[in-house]
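In: Provide a 3D model corresponding to the input given below.
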Amino acid sequence: MLALGTRSVLRHRWTRFASTAAPSSYKLVVIGGGASGLAVSSTLSEKLGKNEVAVVEPATRHYQQPLFTFVGGGLKSFGDTYRPMADVMPPNAQWINQAAATVDPEANTITLADGSTVSYEYLVVAAGIELNFAGVKGLESAIGKNGVASNYSPKYVEKTFEFLQNVRQGNALFTMPATPIKCAGAPQKIAYLADELFREKGIRDNVAINYYTALGKIFAVDKYADAMNAVAKSRNINVNLFHDLVEVDGSAKKATFKVLGSGPAAGESVTVPYEFLHVTPPMKPFDFIKNSALANTAGFVDVNQYTLQHNRFANVYAIGDCSSLPTSKTAAAAAAQSHILKHNLLAQIQGSDKPALEYTGYTSCPLVTGKHKLVLAEFSGYSGQPHETFFFNQANEHAFSYWLTADVLPSIYWNSMLKGTWTGPSAIRKFANPTSSN
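Out: The predicted structure follows:
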């Protein structure tokens, strides 16, 4: 009997050979092998049958990105965050181990990076969003050294904890850009973990922690904004609104911000010396989406915010970070969206007259504030109103919320969400918070 590792390698090699040898035509093609793409393809490949569904995904590792904050804070190992893509790919789906280069929704075709073409009857775009380190002058040459790190990249996330441990005094800066980003709470979470680390080392009085956000609030939803402002104040973390990082001088260890908004300093530049700099890079839609007929004016896949169906091409859907859905881009949002998309798309494929389900904008952002403390923000990005699963006030720091996020949700992610069986906590909410009192 083959060992598990050997089976994984052989499966990986066979999948790569099979996928690159005969990409052709499929009932459904899913672009993206991230959380949302696998949640959709796992279920629909079972429903539609073997090799009716293809997944276009160039990566050979799948990362559970919500864990990157814990790695950057020294609370989990980087090895906890990933598995071989071959091990999480749905067994009934064909893995096309290529990047999408162009999409022609008029012809129902995708051109791959190697020049070959795949055709589809139905398309789900689940490509995520692209990190744009080049969007900040000097950042590409500074990142990974000069005290500059980012929890958003698997290449640099381990540098965060390494560089934090080297800090003895000076400024520790944490940034949030003006562009849409995935996991909008992550830029400030690492600031709270850094504060805790500096206190444990007895150097907190020697280090000024500054959080710079290009936005006008520390968090979009007022209930959680009030909570996070209180946390920042209690930790003596300076919150600077309307400050967008525009340049990093790694050799001089200086960061320059442009002041946004309409205040008296709007348009001015502010340069700050740093000892440590955590950068949340600006993010953008992938070019193959932005340059296609699928995109809206901002470059995201233009879909109906309730049904997730494309506004022009009826056989196209989108989910997650690449979509135009006006809610926070999180794994929790993708889980809830996957249920809506799969129901609506399958009904269309089967010619069913089932009424369409509608997505309400639900999303969640677990805001880690310490080793065993967390504010569990749950809300609708459409209404801006909290939509909490548990009976207690989730805007309060809570050890239960930390345990749920750090220990329970990773297991749900690997064992249920990627297999298409986890679509969010709505069923739990009926019992844990039946009156929606908070």
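In: going forward, measure contacts and count neighbours with C-alpha atoms only.
Out: OK.
In: Tell me which residues touch the residue minimising distance to the centre of the chain, please.
Out: Nearest to the centroid of the C-alpha atoms of the chain, with distances taken as C-alpha atoms, centre = their mean, sits residue 182, at 4.0 Å. Contacts were defined as C-alpha atoms under 8 Å, 6 or more residues apart in numbering; by that measure residue 182 touches 129, 321, 328-330.
In: So residue 331 versus residue 126, what's the distance?
Out: In this structure, residue 331 lies at 12 Å from residue 126, with C-alpha to C-alpha, to the nearest Å as the measure.
In: intersection of neighbour lists for those two?
Out: 36, 320.
In: Second chain to compare with the first, below:
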Amino acid sequence: MTDSPKITKLSETISVFPQIHTEDIPSSASSRYNIVVVGGGSAGIATAASMLKRNRNISLAIVDPSDNHYYQPGWTMVGGGIFSPEVTRRKEKDLIPHGALWIQSSVSSFNPESNSILTSDGQEITYDVLIVCPGIKLNWSAIDGLPEALGKNGVTSNYSYDFAPYTCRLVNEMTSGRALFTQPPMPIKCAGAPQKAMYLSCTKWERAGVLNNIDVQFHNNGAVLFGVSEYMPALMQYIERYNAHLNFTSNLVAVDGERKVATFEQKDGDSTKRVEVEFDMIHVVPPQSAPDFVSTSPLAAENGFVDVDPATLQHVKYENIFSLGDACSAPNAKTMAAVRKQAPIVAVNALAALEGKSPVADYDGYGSCPLTVERGKVVLAEFGYGGKLLPSFPTWLIDGTKPSRLSWLLKDTILPPVYWHGMLKGREWMVKPHLIGAD
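Out: Below you'll find the model as predicted:
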């Protein structure tokens, strides 16, 4: 690891300021902060809140262009008819932690050698420590015809606030025909969400007495239904119960909404063939990648994501840069639960870096995927690096490998307020950072 540029001590920090919006800053402004957080989503807000709870004397800015903030794990529930879309959205300005400055702009480039970033509206912002967490890019246009087809002719996706309600409408109206559910190449955020959309649709059709009239197909670019084998027996029971047809190494490449035809590339030995499949409904998950301004930057690994040590989440080259959430290269599942665990770790490590010290906490790869296998039951998959099971509860209370009503209560009732009133407020319930060297 190379030597990092000189880091300003806390005693040299400027005073704490109230929330300020980008319209209050001239477009040519050049500003310096102890901490700059790129991204105001789950990772950015939670990390900033955790840091400010530990030290109110730091100057901290959050750079994000969005007016709205979304609880994205709720979109699967919107598509399943359990949540209304409005409960998953709040104003970004209302979530900025007290003492943080909100620069409402997007980043155009990183300049780590000069400890600065440049925004799209011409602001040069310099930092002592940088935290990069802008999320992941949804490449809707990578599937031919998809952008034009979405939201009509039976083409939908729970990966969008705008289209998740259309999923619910399609499922409610469908009484027969063919329903396709797709999963693109990894990495994607919430890798269980593509099949969760299928399960919640099937449980609705089962309750309505029409499931036997519907040809349900799951097309997965991968070779397995779920990457951690311990959860497979429970999931396969539901696949059989819903008579869903699994199609592996089958990747969606085109959608013709008018004709209601989906085109898949499927591996056939050493060759690849194109197969057209008619549908009445198709739930599409778009291919995903690192944001362009990350993948083309000096911070990127070969895969385009921010190149970090998977344990400390510190950049492998620049010691005063950290990354977490969907934009970092750590090989964990890209889920909100992973962010909830990562945020306190990055918070304490970034504060250590601000004092010129080495990271003090490490991350075990924890991620969670509450697989909504039917309305009222969840298979609570919790695992870390290498697929190691990392359950949060004793098995007598919740056995994550089996469908559970208590796990549904967690997903449906407990986690949303924990997100809004705990995680985003810097409250580290059950996710205190693990100190390096501790048992």
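In: what TM-score comes out when they're superposed?
Out: Between these two chains, after superposing, the TM-score reads 0.90 (TM-score structural alignment, normalised by the length of the first structure); 412 aligned residues with a C-alpha RMSD of 1.9 Å.
In: Farthest pair within the contacts of residue 182 of the first structure?
Out: Farthest apart among the contacts of residue 182 of the first structure by C-alpha to C-alpha are 129 and 328. That separation is 12.5 Å.
In: which one of those two has more residues nearby?
Out: Neighbour comparison, residue 129 of the first structure and residue 328: the larger count goes to residue 328, with 27 against 19 (by other C-alpha atoms under 10 Å).
In: Verify the stated contact: the more buried one with residue 183.
Out: Yes - assessed by C-alpha atoms under 8 Å, residue 328 of the first structure is found in contact with residue 183 at 7.1 Å.
In: Confirm residue 118 of the second structure sits in a strand?
Out: Yes - using DSSP: H, G, I helix; E, B strand; the rest coil, the secondary structure at residue 118 of the second structure is a strand.
In: Going along the chain, name the helices of the stretch 101-250 of the second structure.
Out: Residue ranges of the helices in the stretch 101-250 of the second structure, as given by DSSP state H, counting those that start in this stretch, are 146-149, 164-173, 193-208, 232-241.
In: What distance do you get for the aligned partner of the residue nearest to the centre of the first structure in the second structure to residue 289 of the second structure?
Out: Alignment note: residue 182 of the first structure maps to residue 189 in the second structure; criterion TM-score structural alignment. Using C-alpha to C-alpha, residue 189 of the second structure is found at 10 Å from residue 289 of the second structure.
In: quick one: common contacting residues for those two?
Out: When contacts are counted by C-alpha under 8 Å, 6+ apart, residue 189 of the second structure and residue 289 have residue 136 as shared neighbours.
In: quick one: the strands in the stretch 51-200 of the first structure?
Out: When assigned using DSSP state E, counting those that start in this stretch, the strands of the stretch 51-200 of the first structure occupy the ranges 53-56, 61-63, 82-84, 94-96, 100-104, 109-112, 117-125, 130-131, 148-149, 170-176.
In: Tell me the residues of the second structure aligned with the first one.
Out: Using TM-score structural alignment, strand 53-56 of the first structure lines up with residues 60-63 of the second structure.
In: Against residue 243 of the second structure, how distant is the alignment partner in the second structure of residue 198 of the first structure?
Out: Residue correspondence to the second structure (TM-score structural alignment): residue 198 of the first structure is matched to residue 205. Separation of residue 205 of the second structure from residue 243 of the second structure (C-alpha to C-alpha): 12 Å.
In: And residue 334 of the second structure, by the same measure?
Out: Distance, residue 334 of the second structure to residue 243 of the second structure, using C-alpha to C-alpha: 29 Å.
In: between the two, who's got more neighbours?
Out: Neighbours per residue, other C-alpha under 10 Å: of residue 334 of the second structure and residue 243, the larger number sits with residue 334, 26 against 16.
In: Pull up the gap between the closest residue to that one other than its chain neighbours and residue 328 of the second structure, please.
Out: Leaving aside its chain neighbours, residue 334 of the second structure sits nearest to residue 189 (4.7 Å; criterion: C-alpha to C-alpha, 6 or more residues apart in numbering). If you measure residue 189 of the second structure against residue 328 of the second structure using C-alpha to C-alpha, the figure is 12 Å.
In: Can you list the buried residues in the biggest helix by length in the second structure?
Out: Counting by DSSP state H, the longest helix found in the second structure is helix 336-354. Using 16 or more other C-alpha atoms under 10 Å as the burial criterion, the residues of helix 336-354 of the second structure that qualify are 336-354.
In: which helices and strands does that helix pack with?
Out: In terms of contacts (3 or more C-alpha pairs under 8 Å, 6 or more residues apart in numbering; DSSP states H and E), helix 336-354 of the second structure is packed against helix 42-54, strand 124-132, strand 321-323, strand 361-362, strand 367-374.
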